[in-house]
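Peer 1: here is a sequence together with a model predicted from it:
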Amino acid sequence: MPLSFPQPIADYFAADTTDGVAVAKCFTPDAVVLDEKKTYTGHDAIAAWKAAASVQYDYVAEPVAIENQDDRVIVTAHLTGNFPGSPVDLRYAFTLSGDAISRLEIVP
């Protein structure tokens, strides 16, 4: 059975296959992304984060599970690609604000 996501999260995973600008549009203007122990705040920083990751690595993220946890939506995705440790399962903890993502933390 396919997973069902809130629209901002579905938009994020669709945009993740394109570019940094498309990913940044999924977030509120003051959103925060935490990934690999670094913090990115705002559309410009989020777009640059995604663009840098796309230049450095080719990868595919396949969501395999979703759960609600307090005010967050946790998506587990199986990532495969040309990065150290591939393949790996990552947990994406999304906090939503209306029709956009206000916070995303990505951890193993």
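Peer 2: Perfect, thanks for sending it.
Peer 1: please make it C-alpha for all contacts and neighbour counts, starting now.
Peer 2: OK.
Peer 1: mind listing what Phe27 touches?
Peer 2: Taking CA atoms under 8 Å, 6 or more residues apart in numbering, we find Phe27 in contact with 43, 100-103.
Peer 1: now with 6 Å?
Peer 2: Phe27 makes contact with 100-102, according to CA atoms under 6 Å, 6 or more residues apart in numbering.
Peer 1: in this structure, where's the longest helix?
Peer 2: Longest helix in the chain, counting residues (DSSP state H): helix 42-56.
Peer 1: can you tell me what sits against that helix?
Peer 2: 20-21, 24, 29-31, 40.
Peer 1: can you go through these and name the buried ones?
Peer 2: The neighbour-count test (16 or more other CA atoms under 10 Å) applied to the contacts of helix 42-56 identifies 20-21, 24, 29, 31, 40 as buried.
Peer 1: out of those, list just those in helices.
Peer 2: Applying DSSP H to the buried ones among the contacts of helix 42-56, the entries found in helices are 20-21, 24.
Peer 1: comparison target below:
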Amino acid sequence: MNLPKVIAELVTSQNEFDSAAYADLFAENAQVSDEGKKHDGKAEIEKWIDKSKTDYKATMEPLNYDEKEDILSAKIAGSFPGSPLILKFHFKIADGKIQNLKVTG
């Protein structure tokens, strides 16, 4: 599967539980929507992924990438009810950084 560099790096940082590297892939004013909550800005995104890493120890296995829509389907496995789950990651990318990420079921 041919993933854009920033998405491939997101998968790697997720699987290595590297919250700082994960957050560095986002623009300063980026926004993430996940589990009904919004996380605004790089610092808040790092806190969100760090808490998620601690709480769920989730890993990501890419299954499909829709290049036209910038949507990654991935199997997420970790210490949460219903694991593993297939989730969709809807990206908006500009200048090599993630501007917006919405996670859906």
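Peer 2: Structure's in. What do you need? As the structure is a computational prediction, the values presented were derived from the model and not from experiment.
Peer 1: TM between them?
Peer 2: Remark: TM-score between the superposed chains equals 0.93 [TM-score structural alignment, normalised by the length of structure 2]; 104 aligned residues with a CA RMSD of 1.1 Å.
Peer 1: related to what we said a few turns ago, just the closest of the contacts of helix 42-56 of structure 1 to Tyr57 of structure 1, please.
Peer 2: Using CA to CA, Gly20 comes nearest to Tyr57 of structure 1 of these, at 13.5 Å.
Peer 1: ok, for that closest one, nearest residue in space, not its chain neighbours?
Peer 2: Ala47 (4.0 Å; CA to CA, 6 or more residues apart in numbering).
Peer 1: ok, the one you found to Ala61 of structure 1 distance?
Peer 2: Going from Ala47 of structure 1 to Ala61 of structure 1 by CA to CA, to the nearest Å gives 18 Å.
Peer 1: over to Leu104 of structure 1?
Peer 2: According to CA to CA, Leu104 of structure 1 and Ala61 of structure 1 sit 15 Å apart.
Peer 1: and Ala61 of structure 1, what's its match in structure 2?
Peer 2: Using TM-score structural alignment, the partner of Ala61 of structure 1 in structure 2 is Met60.
Peer 1: wait, its match sits on Ser73?
Peer 2: No. Counting by CA atoms under 6 Å, Met60 of structure 2 sits too far from Ser73 to count as a contact (9.7 Å).
Peer 1: which one of Leu104 and Ala61 of structure 1 has more residues nearby?
Peer 2: Leu104 (23 against 18; other CA atoms under 10 Å).
Peer 1: show me the contacts for that one.
Peer 2: Contact analysis of Leu104 of structure 1 by CA under 6 Å, 6+ apart lists 33, 93-94.
Peer 1: just give me the closest of those residues to Ile9 of structure 1.
Peer 2: Phe94 (7.7 Å).
Peer 1: what span of structure 2 lines up against the helix or strand hosting that closest one?
Peer 2: Using DSSP states H and E, Phe94 of structure 1 maps to strand 88-97. Counting by TM-score structural alignment, strand 88-97 of structure 1 falls onto residues 85-94 of structure 2.
Peer 1: off-centre distance for the matching stretch?
Peer 2: Distance of stretch 85-94 of structure 2 from the chain centroid (CA atoms, centre = their mean, to the nearest Å) equals 7 Å.
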